[in-house]
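Student: kindly generate the corresponding structure for this input.
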Amino acid sequence: MTNDTNTAATGERYLFLAWSTYTSDRGTFDVWYDKEHIPQVMDTTGMVGAQRFVLDDTKPLPGVKTIDWGHLALYELNREPDAFREEVKRMLISADMVLPDFMVQPFKALFLKPVSKIHYGESWDPDPDRLDDRHLFFAWSTHTTDWDTYNAWYDEVHIPQILSVPGMLRAQRFLPAETKPLPGVEVPNEGHLALYEMDGSPSLFREECKRMLMSGEMVLPDFMVQPFGATFMAPASPWWPAQD
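Tutor: Okay, the predicted model is just below:
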């Protein structure tokens, strides 16, 4: 299994997001995920790495629809996730991979494909150890305009404004991939995803975005359907890179 360090440079960055809740204590859940489940997933085709997140305690931005689907496992791949899906499905059917009884079923899961390049902030550092403390902001949206207009606004206006906030690492936009869902999961349908990564707590990010919105420096266009779904997430594990 190769850890493709060129993923960020090429933009071939696909995501598998798996949200879950559980009935065990948090310690048991964490140990199972980090010691058993993630190592199994790391052996699949195209895997770059994984990290776990939980809802951050930063206050939501004004006017958004806060989305809380529980614990998130974020898996990053360097190619379309079809082979990954087939290998995980095979392990589940053969019982090589077993989901414990304390994991509430069905869980939510989503394959995502990139629809923009990766945009880098001034705080970006390619050292993978810097990812251990990254916090995430998920902004889901739908729109009433054509895709060219939406893409241009996001990439040329909105993301550069967001990346001007101190501590921003990178941003990228995604849509649901054509890959079939894994059997038995619930597939959320919140539309387009803008994923923002920041170094440390999102508190400053929130305050700066709120200030820009209130001052009129940042304007959300009429074609963006309101309210949109958003979530701040904090790391619950280190970044686990796939091994060479």
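Student: please count neighbours and contacts with C-alpha atoms only from this point.
Tutor: Fine.
Student: tell me if I'm right that His71 and Phe29 touch.
Tutor: No. Checked against CA atoms under 8 Å, the pair His71 and Phe29 is beyond contact range at 10.2 Å.
Student: what's the overlap in contacts for the two?
Tutor: Counting by CA atoms under 8 Å, 6 or more residues apart in numbering, no residue touches both His71 and Phe29.
Student: from Ser201, how far off is the closest residue to Met218 other than its chain neighbours?
Tutor: Leaving aside its sequence neighbours, Met218 sits nearest to Met212 (CA to CA, 6 or more residues apart in numbering; 5.1 Å). Per CA to CA, to the nearest Å, Met212 is found 19 Å from Ser201.
Student: which one of those two has more residues nearby?
Tutor: It is Ser201, of Met212 and Ser201, that has more neighbours when counted by other CA atoms under 10 Å, with 19 against 14.
Student: show me where this protein has helices.
Tutor: 7-10, 26-31, 38-42, 82-94, 147-153, 159-163, 203-215 (DSSP state H).
Student: one more to line up against the first:
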Amino acid sequence: MEGLSLYIVQTNAVEGRDDEFNEWYDSTHVPDVLSIDGFESAQRFTRSTALDRPDVPTPPYEYATLYEISGDPVEALGRLGAAVQGGQMELSDAMVPGSGSLLLTPVGVKVVAPNRGE
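Tutor: Okay, here's the model as predicted:
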């Protein structure tokens, strides 16, 4: 199926260092990732508390980044991993080590609501 794959990375900042983490992520990390062939776009999110309930465990991550990847996503992720392992990509100590990630590949065409364009 043609279309962009989605790569979602979930992370946390070291306690008390959110501003530093967000500055590094926006100014350094996202541009570094987008310099890797296949990474087309990135959008960052913070977890909303709107759906929190006392009887449901709180999700473990506060931040998520949604990357769109063209072409073979496994190859693009391999290039990303090589850049990190090779030291070409600076990682901040304001980020808690370890992250969650999810790779989604299309199984259907993108459907857009009528009159909302694309």
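Student: of all the helices of structure 1, which one comes closest to Trp240 of structure 1?
Tutor: helix 38-42 (8.1 Å; CA to CA).
Student: which parts of the closest one are buried?
Tutor: For helix 38-42 of structure 1, the neighbour count (16 or more other CA atoms under 10 Å) marks Ile38, Pro39, Val41, Met42 as buried.
Student: tabulate those (JSON lines), appending distance to Asp244 of structure 1.
Tutor: Output for the buried residues of helix 38-42 of structure 1, formatted as JSON lines (distance: CA to CA, whole Å):
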{"residue": "Ile38", "distance to Asp244 of structure 1": "16"}
{"residue": "Pro39", "distance to Asp244 of structure 1": "13"}
{"residue": "Val41", "distance to Asp244 of structure 1": "14"}
{"residue": "Met42", "distance to Asp244 of structure 1": "11"}
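Student: of these, closest to Thr10 of structure 1?
Tutor: Nearest to Thr10 of structure 1 among the buried residues of helix 38-42 of structure 1, with distances taken as CA to CA, is Met42, at 20.8 Å.
Student: how near is the closest residue to the closest one other than its chain neighbours to Met47 of structure 1?
Tutor: Leaving aside its chain neighbours, Met42 of structure 1 sits nearest to Ala242 (5.5 Å; criterion: CA to CA, 6+ apart). Computed as CA to CA, the Ala242 of structure 1 to Met47 of structure 1 distance reads 6 Å.
Student: who has more neighbours, the two?
Tutor: Taking other CA under 10 Å, Ala242 of structure 1 and Met47 do not tie; Met47 has more neighbours (25 against 22).
Student: find the nearest non-adjacent residue to that one, please.
Tutor: Closest to Met47 of structure 1 by CA to CA, 6+ apart is Leu77, at 4.5 Å.
Student: now do Phe39 of structure 2
Tutor: In space, Phe39 of structure 2 is closest to Ile69, 4.6 Å off (CA to CA, 6+ apart).
Student: quick one: contacts for whatever residue of structure 1 lines up with that neighbour?
Tutor: Aligned by TM-score structural alignment, Ile69 of structure 2 pairs with Met198 of structure 1. Going by CA under 8 Å, 6+ apart, Met198 of structure 1 touches Arg134, His135, Leu136, Gly167, Met168, Leu169, Arg170.
Student: and Leu92 of structure 1, how many neighbours?
Tutor: Count around Leu92 of structure 1 with other CA under 10 Å applied: 15.
Student: next up, the contacts around the residue most central in space within structure 2.
Tutor: What sits nearest the mean C-alpha location of structure 2, by CA atoms, centre = their mean, is Thr65, with 2.7 Å. Going by CA under 8 Å, 6+ apart, Thr65 of structure 2 touches Ile8, Val9, Gln10, Ala42, Gln43, Arg44, Phe45.
Student: just put these in JSON lines and tack on neighbour count and distance to Gly87 of structure 2.
Tutor: Output for these, formatted as JSON lines (neighbours: other CA atoms under 10 Å; distance: CA to CA, whole Å):
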{"residue": "Ile8", "neighbour count": "19", "distance to Gly87 of structure 2": "22"}
{"residue": "Val9", "neighbour count": "17", "distance to Gly87 of structure 2": "20"}
{"residue": "Gln10", "neighbour count": "20", "distance to Gly87 of structure 2": "21"}
{"residue": "Ala42", "neighbour count": "18", "distance to Gly87 of structure 2": "21"}
{"residue": "Gln43", "neighbour count": "12", "distance to Gly87 of structure 2": "24"}
{"residue": "Arg44", "neighbour count": "16", "distance to Gly87 of structure 2": "23"}
{"residue": "Phe45", "neighbour count": "11", "distance to Gly87 of structure 2": "26"}
